[in-house]
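**Q** Have a look at this prediction, sequence included:
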Amino acid sequence: MSQIEVEIIIGGRSFEVACQEGEQQFLQSAAALLDAEAQVLVDQIGRIPEPRMLLMAGLMLADKTAGLEEKLREVEGQMRVLKAQVEELKNAPAPEPEKVEVAVIPNDVIDALAEIAARTEALAETVDEKLNV
């Protein structure tokens, strides 16, 4: 692959940087991150010497990167714990099935309740007839 020159802008200043063909997008993305940090410095301090601006912007970006790497290590640690728990659950024996008892009403009771209901309805009809007379 051949090298090509790419213009990047950091802190309002233009730089010509060489990169491999096909890597321009990566270079532009990295330059945009550095430019964002440099712009903070320019907004806060004003015009500062180029080497100092690049150094400070690089350090600010490195600080953010270090913070993200620390968070990533924490998340990786949590993931290891969760994976271990999943494996533990996979390897654990299946729980014993619960015994569920369903109440069964004996046929004699069902027949007795049906008889009581029929008598109650007959009694209600008799009362209705006597009241309507």
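**A** In hand now; what should we look at?
**Q** CA atoms for contacts and neighbours, from now on please.
**A** Noted.
**Q** so what secondary structure elements neighbour the helix or strand in which Lys71 is found?
**A** Using DSSP states H and E, Lys71 sits in helix 50-91. On a contact count with 3 or more Cα pairs under 8 Å, 6 or more residues apart in numbering; DSSP states H and E, helix 50-91 meets helix 24-45.
**Q** Pull out the buried residues from the helix it packs on.
**A** Going by neighbour count (16 or more other Cα atoms under 10 Å), the buried part of helix 24-45 is 24, 27, 31-32, 34-35, 37-39, 41-42.
**Q** between it and helix 50-91, how many degrees?
**A** 120 degrees (axes from the mean of the first three to the mean of the last three Cα atoms, to 10 degrees).
**Q** ok, residues contacting helix 24-45?
**A** Residues outside helix 24-45 that contact it (Cα atoms under 8 Å, 6 or more residues apart in numbering) are 6, 8-12, 19, 48, 53-54, 56-58, 60-61.
**Q** The structure to be compared is supplied as follows:
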Amino acid sequence: MGNVTVSIGGRSFTLASADGEEAHVARLGRLIDEKAGAAGVAGQTETRMLLFAALMLADELHELRNRPAPSPEAPTAPPVPAEVAERLGRIAAHVENLASLLESEAASA
């Protein structure tokens, strides 16, 4: 177990954390400190300051959870160069001509 000291609203709190999680806990502490600062509650009682920071974080989480899911877009193919499109058009026309010839031969047989 490791210990991490975080500063929230100008007050220091020492927390226990799992080994290897110290940096993560410190980042979370900074996030809470930012929320407390944004709420303008720095200097309030610890309980009130942490309550406001928690409410702001809960509001953000609520917004994220209730955001409409992005609509899945069909993957788009990269643009086909004009030269390739022209060549494919000629090939398609040739295949159609061959199909017509085969159909007419089958009809006359």
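**A** That came through, no problem. As the structure is a prediction and not an experimental result, all values here were calculated from the model.
**Q** Spatially central, which residue of the second structure would that be?
**A** In the second structure, the residue lying closest to the centroid (Cα atoms, centre = their mean) is Pro70, at 9.8 Å.
**Q** the longest helix in the second structure is where?
**A** Ranked by number of residues, the top helix in the second structure under DSSP state H is helix 82-108.
**Q** where's that helix relative to the chain centroid, distance-wise?
**A** Relative to its chain's centre, helix 82-108 of the second structure lies at 46 Å (Cα atoms, centre = their mean, to the nearest Å).
**Q** what do we get in the second structure for Glu129 of the first structure?
**A** Counting by TM-score structural alignment, Glu129 of the first structure lines up with no residue in the second structure.
**Q** give me every residue that touches Glu129 of the first structure.
**A** Listed by Cα under 8 Å, 6+ apart, Glu129 of the first structure has no contact partners.
**Q** how far away is Gly22 of the first structure from Ala112 of the first structure?
**A** According to Cα to Cα, to the nearest Å, Gly22 of the first structure and Ala112 of the first structure sit 89 Å apart.
**Q** and what of Met53 of the first structure?
**A** 96 Å.
**Q** Next: Leu54 of the first structure.
**A** The spacing between Leu54 of the first structure and Ala112 of the first structure, counted by Cα to Cα, is 95 Å.
**Q** Looking at these two now, which is surrounded by more residues?
**A** Between Leu54 of the first structure and Ala112, counted using other Cα atoms under 10 Å, the more crowded position is Leu54 (19 against 11).
**Q** What lines up with the more buried one in the second structure?
**A** Taking TM-score structural alignment, the alignment pairs Leu54 of the first structure with Leu50 from the second structure.
**Q** And stretch 44-58 of the first structure, what's buried?
**A** Within stretch 44-58 of the first structure, the residues that qualify as buried are 53-54, 56-58, counting by 16+ other Cα under 10 Å.
**Q** Which member of the residues you listed is positioned nearest Glu88 of the first structure?
**A** Nearest to Glu88 of the first structure among the buried residues of stretch 44-58 of the first structure, counting by Cα to Cα, is Gly58 at 44.3 Å.
**Q** Identify the spatial nearest neighbour of that closest one, chain neighbours not counted.
**A** Spatial nearest neighbour of Gly58 of the first structure, excluding adjacent residues (Cα to Cα, 6 or more residues apart in numbering): Leu34 at 6.5 Å.
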